[in-house]
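Q: A predicted structure for the sequence below; I have some questions about it.
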Amino acid sequence: MAERTARALSDCAQTGEDDPGWNVSVSRGFGEGKADLRAWTALAWEASDALLFVGAAGIAVRAIAPHVASKAKDPAVVVIDEAGRFAVPLLSGHLGGANELAQTVARAAGAIPVITTATDVRGVWAVDTWARCEGLAVSNPEAIKRVSARLLSGGRVALYSDMPISGQPPEGVDIASDRARADIVVSPFAGANAGAFVRAAETTGEVVPDGETGKPACVRAQAPAPEPLRLVVPCIVAGIGCRRGA
């Protein structure tokens, strides 16, 4: 199963599928040439974009548990059972591409992809998947949850971009003309984004006691709006200076 799946993943680009071919290496968990699971996982975790376990999901979970750090850094992790019936993304479904890898593995092995992320299950636009597909770096991944939660609850989000936008925006996404009002900002300037947002204060509904903040009693407190999700366009500007005699 492992070798057959590895060959299929390596050959994706040559079979007319949309998925690019993967550079796949196979290690055995049993028999001649057996690799220690703990050591293999530690090495593969640092060296690979994705880990594919063939076997029980519980074994894979225990193997990766000591290495899990954050959705912005963890590789994609997918498990396929030894009978080739189900392909399950365990980690980094969106940013790491585990959901798409599980679907690719499922096609290669004739399995069923088991996708459990809320946005995919409910057909809601996933901003982190979009960012990865567009080659955008996520400056503050903790803000992904806030954007997704609003869309999942039926709300709308505003997107501002320093770059030209073409095509129809996804359902629930409005294109903003004012970056100070945006929930998502696309820009090549990560540092500028971080400091450029002085967003309008939002009423929180909290009543301020008299004299506590210097405001009259019963005036509702103002809290700054949450920082937008910042997506950074990869942009490198290199220059060389020349001085006479140098």
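A: On my side now, so go ahead.

Q: from here on, contacts and neighbour counts on C-alpha atoms
A: OK.

Q: can you map out the strands along the chain?
A: Applying DSSP state E to the chain gives strands spanning 50-54, 76-80, 86-91, 112-113, 137-138, 157-161, 173-175, 184-187, 202-207, 220-223, 229-232.

Q: I would like the residues contacting the fourth one, please.
A: Outside of strand 112-113, the residues within contact range by C-alpha atoms under 8 Å, 6 or more residues apart in numbering are 85-88, 102-103, 106.

Q: quick revisit: okay, the strands of the chain, which one's buried deepest?
A: Counting by mean count of other C-alpha atoms under 10 Å, strand 76-80 has the highest mean neighbour count of these, with a mean of 27.

Q: If we ignore the residues flanking it in sequence, what's nearest residue 163?
A: Closest residue in space to residue 163, ignoring its immediate chain neighbours: residue 187 at 6.9 Å, by C-alpha to C-alpha, 6 or more residues apart in numbering.

Q: let me fix that: residue 193
A: Here the residue nearest residue 193, using C-alpha to C-alpha, 6+ apart, is residue 230, at 6.9 Å.

Q: Identify the residue nearest residue 42 in space, chain neighbours excluded?
A: residue 67 (7.4 Å).

Q: That neighbour contacts residue 44, correct?
A: No. Using C-alpha atoms under 8 Å, residue 67 makes no contact with residue 44, being 10.7 Å away.

Q: Spell out for me which residue occupies the centre of the protein.
A: Centroid-nearest residue in the chain, with C-alpha atoms, centre = their mean: residue 95, separated by 2.1 Å.

Q: What residues of stretch 95-115 count as buried?
A: Across stretch 95-115, burial judged by 16 or more other C-alpha atoms under 10 Å covers 95-109, 111-115.

Q: Please, where are all the helices along the chain?
A: If DSSP state H is used as the criterion, the helices of the chain fall at 2-10, 37-47, 57-64, 98-109, 118-122, 127-133, 144-152, 190-196.

Q: Take these and write them to CSV, including distance to residue 171.
A: Output for the helices of the chain, formatted as CSV (distance: least, C-alpha to C-alpha, whole Å):
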stretch, distance to residue 171
helix 2-10, 32
helix 37-47, 36
helix 57-64, 34
helix 98-109, 21
helix 118-122, 12
helix 127-133, 12
helix 144-152, 9
helix 190-196, 25
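
Q: Of all these, which one is nearest residue 24?
A: Among the helices of the chain, the nearest to residue 24 by C-alpha to C-alpha is helix 2-10 (5.9 Å).

Q: Identify each buried residue in the closest one, please.
A: Under the neighbour-count criterion of 16+ other C-alpha under 10 Å, helix 2-10 has 2, 5-10 buried.

Q: Remind me what that helix packs against, helices and strands.
A: helix 98-109 (3 or more C-alpha pairs under 8 Å, 6 or more residues apart in numbering; DSSP states H and E).

Q: can you give me the offset of the helix it packs on from its chain's centre?
A: On the basis of C-alpha atoms, centre = their mean, to the nearest Å, helix 98-109 sits 17 Å off its chain's mean C-alpha point.

Q: Presented hereafter is structure B, for comparison with structure A:
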Amino acid sequence: MNAALFAYSRCGCATARRVMAALADWDIQPYTMERFAEDGFAPLGRPAKEFYGPIFGGVQAMIFVSSVGLAVREVAPHLKSKATDPAVLVLDELGQYVIPVLSGHIGGANELAKALAASLGAQAVITTATDINGRFSVDAWAVQNGCAIASLPLAKAVSAAVLEGDVPFLSDFPVVTDLPRGLAPGDSGALGVYIGVYEKTPFAKTLRLVPRVVRLGIGCRKGTDEETIRAAVNEALAAHGIDRRAVKCAASIDLKAEEAGLLAYCRSEGLSAEFYTADELRAVRGEFTPSEFVKSITGVDNVCERAALRNAETLLVKKTARSGVTVAAAAEHWEVRFA
């Protein structure tokens, strides 16, 4: 985790050092005015817009030891989206209050404020309605549990709806805790929340929360290019209604560990690449689509299905072939927890 920390007085610098001690596992760059120069603090730059802009786009949190007004003025020109803006927090220079100002849920500012306040013996000033009313905060929960939010406008609608009553909730994964206040079991209604890897819309307006638990298994001819692999994967996922955002990695046999097109595809899609020996793939239990030709080349009767299921629980997509590429997909074990 990385952050930028800003102080504008001697006392503020002292509080900034307390913040750095409290967040010792973070990578933090502190800044202060030149006349308050201290060891380790970089100088605040001017003009302000050009100085704060690159920082805003390059850190996970901006922490101001200042007035709220000062922080708002400095970050306001750079706001883009609650999906991408960093957490912005303000502390008074005595370190008595920690106030999340921006990205309280998706950016994690609320949780960071609570943790920082606990370390400093300060008070976190939380103002988001779901938090102070003890209702389900859909965007915060999604971030904390590694789920993609399919629609931010619908997330906003759900956040408003849970303040008025319970919103229907449906999950393809086992729910192992009680539901939080604001959710109730249901599979129909005007507005609801669905957790799963499929592009389902059980409600008239469905907010889909997509856990990243799908593992691809890929086989390909030598020299297959990145775009051919991408087209084959996209076709297989679309044919089974699987949301691309559910994919977390791609796996294959170790013979493909240097396959340039496959590695390029993983890099461009932000996926980890995993490779297994023929012995490891043969050890995977299940019913697979056998190929004597594949076995004669690789030593195992099926690469894509076995690779997908190697560290997963359920095979979702059996072997599909397109332009010399074979694709399968499997889901890891995953549970829904609210506490």
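A: In hand now; what should we look at? What you see is a predicted model; the values in this text were computed from it and never measured.

Q: TM between them?
A: The TM-score (TM-score structural alignment, normalised by the length of the first structure) is 0.74; 203 aligned residues with a C-alpha RMSD of 2.3 Å.

Q: Of all the helices of the first structure, which one is nearest residue 73 of the first structure?
A: helix 37-47 (10.1 Å).

Q: packing partners for that closest one?
A: By 3+ C-alpha pairs under 8 Å, 6+ apart, helix 37-47 of the first structure packs against helix 57-64.

Q: Let's see that with 10 Å instead.
A: Under the contact criterion of 3 or more C-alpha pairs under 10 Å, 6 or more residues apart in numbering; DSSP states H and E, helix 37-47 of the first structure touches strand 50-54, helix 57-64.

Q: got TSV for those, with distance to residue 124 of the first structure too?
A: Shown next, in TSV, are these (distance: least, C-alpha to C-alpha, whole Å):
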stretch	distance to residue 124 of the first structure
strand 50-54	25
helix 57-64	27
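
Q: So which of these is nearest residue 161 of the first structure?
A: Ranking these by their distance to residue 161 of the first structure (criterion: C-alpha to C-alpha) puts strand 50-54 first, at 30.3 Å.

Q: In the second structure, what range does that closest one match?
A: The aligned range for strand 50-54 of the first structure in the second structure is 61-65, by TM-score structural alignment.

Q: Stretch 126-136 of the first structure too?
A: Matched against the second structure by TM-score structural alignment, stretch 126-136 of the first structure falls on residues 137-147.

Q: Same question for stretch 99-117 of the first structure.
A: Counting by TM-score structural alignment, stretch 99-117 of the first structure corresponds to 110-128 in the second structure.

Q: and that stretch, how far from the chain's centre?
A: So, by C-alpha atoms, centre = their mean, the centroid of stretch 110-128 of the second structure is 22 Å from its chain's centroid.

Q: do stretch 56-63 of the second structure as well
A: Per C-alpha atoms, centre = their mean, the centroid offset for stretch 56-63 of the second structure relative to its chain is 16 Å.

Q: which residues touch that stretch?
A: 1-7, 16, 19, 27-30, 52, 55, 71, 74-75, 78-80, 84-91, 98-103, 107-109, 112-113 (C-alpha atoms under 10 Å, 6 or more residues apart in numbering).

Q: Give me the nearest residue to residue 157 of the first structure, chain neighbours excluded.
A: residue 173 is the one closest to residue 157 of the first structure (C-alpha to C-alpha, 6+ apart), at 5.1 Å.

Q: hmm, I was thinking of residue 6 of the first structure
A: Closest to residue 6 of the first structure by C-alpha to C-alpha, 6+ apart is residue 24, at 5.9 Å.

Q: What does that neighbour correspond to in the second structure?
A: Correspondence of residue 24 of the first structure to the second structure, assessed by TM-score structural alignment: residue 28.

Q: neighbours of its match, just the number please.
A: By the criterion of other C-alpha atoms under 10 Å, residue 28 of the second structure has 19 neighbours.

Q: Likewise for residue 85 of the first structure?
A: Counted by other C-alpha under 10 Å, the residues lying close to residue 85 of the first structure total 13.

Q: what's the spacing between it and residue 60 of the first structure?
A: According to C-alpha to C-alpha, to the nearest Å, residue 85 of the first structure stands 17 Å off from residue 60 of the first structure.

Q: what does residue 174 of the first structure give?
A: 40 Å.

Q: likewise residue 40 of the first structure?
A: 12 Å.

Q: For the two, work out which one has more neighbours and name it.
A: In this view residue 40 of the first structure and residue 60 are compared by other C-alpha under 10 Å, and residue 60 has more residues nearby, 20 against 14.

Q: for the more buried one, what are its contacts?
A: Applying C-alpha under 10 Å, 6+ apart, the residues near residue 60 of the first structure are 37, 41, 51-54, 77-79, 90.

Q: overlap between the residues you listed and the second structure?
A: Here is what carries over to the second structure from the contacts of residue 60 of the first structure, by both residues aligned by TM-score structural alignment, their matches' C-alpha atoms under 10 Å: 51-54, 77-79, 90.

Q: In CSV: those, plus distance to residue 178 of the first structure.
A: Output for these, formatted as CSV (distance: C-alpha to C-alpha, whole Å):
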residue, distance to residue 178 of the first structure
51, 41
52, 43
53, 46
54, 49
77, 38
78, 40
79, 43
90, 38
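
Q: biggest separation within the residues you listed, which pair?
A: 54 and 90 (12.7 Å).

Q: what's the overlap in contacts for the two?
A: 60, 78-79.

Q: which part of the first structure lines up with the longest strand seen in the second structure?
A: Ranked by residue count under DSSP E, the longest strand found in the second structure is strand 314-322. Following TM-score structural alignment, strand 314-322 of the second structure has no partner segment in the first structure.

Q: What is that strand packed up against?
A: Checked by 3+ C-alpha pairs under 10 Å, 6+ apart, strand 314-322 of the second structure has strand 214-220, helix 226-239, helix 304-309, strand 325-331 packed alongside it.

Q: 8 Å instead?
A: Looks like strand 314-322 of the second structure contacts helix 226-239, helix 304-309, strand 325-331 (3+ C-alpha pairs under 8 Å, 6+ apart).

Q: What residues does the residue nearest to the centre of the first structure make contact with?
A: Residue 95 of the first structure neighbours (C-alpha under 8 Å, 6+ apart): 71-72, 128-129, 131-132.

Q: what about it, distance to residue 47 of the first structure?
A: For residue 95 of the first structure relative to residue 47 of the first structure (C-alpha to C-alpha), the value is 17 Å.

Q: Map the residue nearest to residue 42 of the first structure across to the second structure for me.
A: By TM-score structural alignment, residue 67 of the first structure lines up with residue 78.
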